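A.B. asks: only the shape, not the letters, is given here:
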């Protein structure tokens, strides 16, 4: 079974990072506001990035790490620009 870390863009332009074991179900939950909280007040949301991980712990760790990143670093990840992600990490602009 795979687990996923993901980034959503909310209607207000903000990003939301989470993790789940079923990305399709979780997206439906976010889109309907069923989960409440942050995304429910910022609908609709759009999935911008996701990555699968072999364990829930690894997906959760990725979520926690990404949540600490700057908007610029998240955007580099979403774009798949690993050189920019590395550059921003080196410059400590997390």
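C.D. replies: Sure thing, it's come through. What you see is a predicted model; the values in this text were computed from it and never measured.

A.B. asks: only C-alpha atoms from now on, for both contacts and neighbour counts.
C.D. replies: Will do.

A.B. asks: who's in contact with the helix ranked longest in the chain?
C.D. replies: Ranked by number of residues, the top helix in the chain under DSSP state H is helix 56-67. Helix 56-67 has contacts (CA atoms under 8 Å, 6 or more residues apart in numbering) with 2-6, 17-21, 52-53, 74.

A.B. asks: what about versus this one:
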């Protein structure tokens, strides 16, 4: 059975990005180090602040949509409940630092 993740990334400016994937480590790598054009490249999203997992892809998609629909203050409450210091939860996942 696959595992699906809903996650929130940020950058130095505090921009928030919510996404969903079935491979969190790969997806965070892509956000941090990939040169693929798009929102995460434009805003240099490189810090994983929050994630949750489920084995139900539909639940993950719905949860991503739910979080994306929230106001910033509610997203901050969610992040700070899990990660009050806003640490990069993926800081030790990769040997490469750019």
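C.D. replies: Cool, the structure landed. Everything numeric here is computed off the predicted structure, so don't read it as measured data.

A.B. asks: now, the contacts of helix 56-67 of structure 1 that are in strands?
C.D. replies: 3, 4, 5, 6, 17, 18, 19, 20, 52, 53 (DSSP state E).

A.B. asks: could you report the neighbour count for residue 54 of structure 2?
C.D. replies: 14 (other CA atoms under 10 Å).

A.B. asks: please apply the same query to residue 31 of structure 1.
C.D. replies: 17.

A.B. asks: please, which helix or strand holds it?
C.D. replies: Counting by DSSP states H and E, the element that carries residue 31 of structure 1 is helix 23-32.

A.B. asks: quick check: residue 72 of structure 1 vs residue 50 of structure 1, distance?
C.D. replies: Residue 72 of structure 1 sits 17 Å away from residue 50 of structure 1, going by CA to CA, to the nearest Å.

A.B. asks: for residue 23 of structure 1, same thing?
C.D. replies: Residue 23 of structure 1 is 9 Å from residue 50 of structure 1, by CA to CA.

A.B. asks: what do the two both touch?
C.D. replies: Counting by CA under 8 Å, 6+ apart, the shared contacts of residue 23 of structure 1 and residue 50 are residue 4.
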